[in-house]
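> Curious how this folds, go ahead:
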Amino acid sequence: MRDPEISALIASKLREFHDLDMSGPKTVHLWDRLRNWLKVSQSLCSAEEAKEFHFDVLAEEINSLEKSLAGADQKIGFCHNDLQYGNAMIDEETRQITIIDYEYASFNPIAYDVANHFCEMAADYHSDTPHILDYSKYPDLEERKRFVHIYMKSSGEDPTEGQMKDFLEMIEKYALTSHLIWGFWGVISEHVNDIDFDYVEYARQRFEQYWLRKPILLGSN
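The predicted model follows:
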């Protein structure tokens, strides 16, 4: 996904996806999903897991994030919400991208969907340790700029430096919500799935990234 050519194709296709005029209310699902998955995680996990993952404070963290992010002028679109490499297929001859698997799709801030896509670049689900994430593979600023520029221009926009800067900053902040959502997913999956995957360790890494990145992005402890 980090290959410049393929990344450009994904950026254009993701913009096309976000612009789909789907039926139904265009209501953001992100915050309800976070709160619901926190409650399910709390009902399933052990006391030790709840303590380790700071579940006692995460409801307030979600409230704080929503308050911090909801005030900005941001576009809401139909989002995939799980754009990892297994869900982006490419035709080797035509170089056309097809996005598949829509079980998590819903309306959300488009910055969240891009942030989630960037976070997935840390994963290699076909390695001997598919649960281990390597955040040195998270796209650097130049890669993120290139993706966002292609994303914005693909629909005919000519974004200013200020517009790109604002979008990039919002994407980084929404990465925090991605870490929480997939942390909860890991905890829940550990208790409901029989797949050979270390879901708890995966969750641990996502929560660690949340606490590591939060003071950098939001300026709070």
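> can we go C-alpha only for contacts and neighbour counts from here?
Noted.
> Could you report the neighbour count for the closest residue to Tyr135 other than its chain neighbours?
In space, Tyr135 comes closest to Ala122 once its chain neighbours are excluded; the distance is 5.0 Å by CA to CA, 6 or more residues apart in numbering. By the criterion of other CA atoms under 10 Å, Ala122 has 17 neighbours.
> and if you look at Ser189?
Using other CA under 10 Å, Ser189 is surrounded by 20 other residues.
> what's the spacing between the host helix or strand of it and its chain's center?
Taking DSSP states H and E as the criterion, Ser189 maps to helix 161-192. Counting by CA atoms, centre = their mean, to the nearest Å, helix 161-192 is centred 4 Å from the centre of its parent chain.
> One more, please, to line up against the first structure:
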Amino acid sequence: MATAKQLDVVASEWKIPTEAKRALLGLAAAWDDVPDSRALEAVPLNGGMSNAVFRIRWPIAAGDEASASRNVLLRIYGEGVCIFFDREDEIRTFKLLSCLGHGPRLLSVFPSGRVEEFIHARTLSSSDLRRPEISALIASKLRELHQLEMPGFKVPLLWERLRNWLKAARRLSSSDEAKRFKLDLVEREISILEKELSSGDHKLGFCHNDLQSGNIMVDEESRVLTIIDYEYASFNPIAYDIANHFCEMAADYLTETPHVLDYSKYPDLEEQKRFVWTYLSSSGENPNDNEVEKLLGGIEKYTLASHLIWGLWALVENHLGDIDFDYLEYAKQRKIECMFENKALMA
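Take a look at the predicted model:
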């Protein structure tokens, strides 16, 4: 545990800003069961792609329970993330979702980060996503999220976000990078995708937009599943959100090569059908084959949009991020540079 003298060392070693330290001490000082607010332990958590995340815990006065502690999650925002989303909007969404029982409670906010409720559950691994019992829980939880009545204009943010991220990628990328990833053609590609996909009857819902394994937690005893990290959440076509989740099954961000995607792990047709049927039936409905096939068709087409948006994200993060991650290789893995020669999914 960090003593009073060690707290500044912990903060310095893990890049915890002074304002975060004040927020943590202020929270702990208000808890009667924490005898010393400065006797904390800061444990860095793996898996953050844009933020630095820590588990903060204090020993509590709990009789013979020597291992008992108070826990919170500390999130330090990454550099330049304001390019990707509006932080004030994200905080408002976080608060509202917390009130609706989705995700952790917000405990404190400071300019460079926030303190959240610590969820005592296991973060999913990449392999968990394809386990039938876990996948069914995700499908049902995602349907619940999509049906939330959230404030704001119910229009897809996808196309605006793609164009904004393209502008940032063009501004930050070197001429070699721009040529390698054919950034001069991406605006046209976005317009083609928007025209083709907007012509169909794609249902909108409040989407997570980043449903990878690290953003899903499960309580092993109760089997309650919790989706976290709503930074990119917005209204979008539900087919896009599911397509993005399927793409994330190819990733494992906790390996020695987190930037490498294994597309053999992309769910096969039977897995996709099982997920979609569970998703559609989780609200008590009895979907027919046409409804399942229609949603599957939309998911297949929106896969292109998922690759494009995260490829652009990687090109921007390559110039902003300070995490040990090969962003350019990840953009290549998302196949941006070869999209313009393959319109098979748009048939």
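> Give the helix, strand or coil label for the aligned partner of the residue nearest to Tyr135 of structure 1 in structure 2.
Counting by TM-score structural alignment, Ala122 of structure 1 lines up with Ala250 in structure 2. Under the three-state scheme (DSSP: H, G, I helix; E, B strand; the rest coil), Ala250 of structure 2 adopts coil.
> Now do the contacts for the most centrally placed residue in structure 2.
Nearest to the geometric centre of structure 2 sits Asp210, at 3.7 Å (CA atoms, centre = their mean). Asp210 of structure 2 makes contact with 230, 232-233, 241, 244-245 under the criterion CA atoms under 8 Å, 6 or more residues apart in numbering.
> Mind checking what secondary structure the residue of structure 1 positioned farthest from its centre has?
Here structure 1 reaches farthest from its C-alpha mean at Glu93, the gap being 29.4 Å by CA atoms, centre = their mean. At Glu93 of structure 1 the chain is in coil, as set by three-state DSSP.
> Give me the aligned partner of it over in structure 2.
Aligned partner of Glu93 of structure 1 by TM-score structural alignment: Glu221.
> quick one: its match and Leu315 of structure 2, what's the gap?
Relative to Leu315 of structure 2, Glu221 of structure 2 is positioned 40 Å away (CA to CA, to the nearest Å).
> before we move on, what about Asp184 of structure 2?
Per CA to CA, Asp184 of structure 2 is found 14 Å from Leu315 of structure 2.
> Could you do Pro287 of structure 2 as well?
On the measure of CA to CA, Pro287 of structure 2 and Leu315 of structure 2 end up 40 Å apart.
> do the same with Thr257 of structure 2
Thr257 of structure 2 sits 18 Å away from Leu315 of structure 2, going by CA to CA.
> ditto for Lys343 of structure 2
23 Å.
> Please say which of these two ends up with more neighbours.
More neighbours surround Leu315 than the other of Lys343 of structure 2 and Leu315, with 26 against 11 (other CA under 10 Å).
> Stretch 242-260 of structure 2: end-to-end distance?
OK, stretch 242-260 of structure 2 end separation, CA to CA: 21 Å.
> swap that for stretch 200-220 of structure 2, please
End-to-end distance of stretch 200-220 of structure 2: 40 Å, with CA to CA as the criterion.
> What about the aligned partner of Asn236 of structure 2 in structure 1, how many residues nearby?
Aligned against structure 1 by TM-score structural alignment, Asn236 of structure 2 finds its counterpart in Asn108. A count of neighbours around Asn108 of structure 1, defined by other CA under 10 Å, yields 22.
> what sits against Asn108 of structure 1?
Contacts of Asn108 of structure 1 (CA under 8 Å, 6+ apart): 27-30, 76-79.
> Report whether it is found in a strand, as I expect.
Yes. The assignment for Asn108 of structure 1 (three-state DSSP) places it in a strand.
> quick one: the spatially closest residue to it that is not a sequence neighbour and Leu141 of structure 1, what's the gap?
Nearest residue to Asn108 of structure 1, sequence neighbours excluded (CA to CA, 6+ apart): Val28, at 4.6 Å. For Val28 of structure 1, the distance to Leu141 of structure 1 (CA to CA) stands at 27 Å.
> Pick out whichever of the two has more residues nearby.
Val28 (16 against 10).
> mind checking what the more buried one lines up with in structure 2?
In structure 2, Val28 of structure 1 lands on Pro156 (TM-score structural alignment).
> Just say helix, strand or coil for that match.
Under three-state DSSP, Pro156 of structure 2 comes out as coil.
> Who are the contact partners of it?
Here Pro156 of structure 2 is in contact with 204, 234-237 (criterion: CA under 8 Å, 6+ apart).
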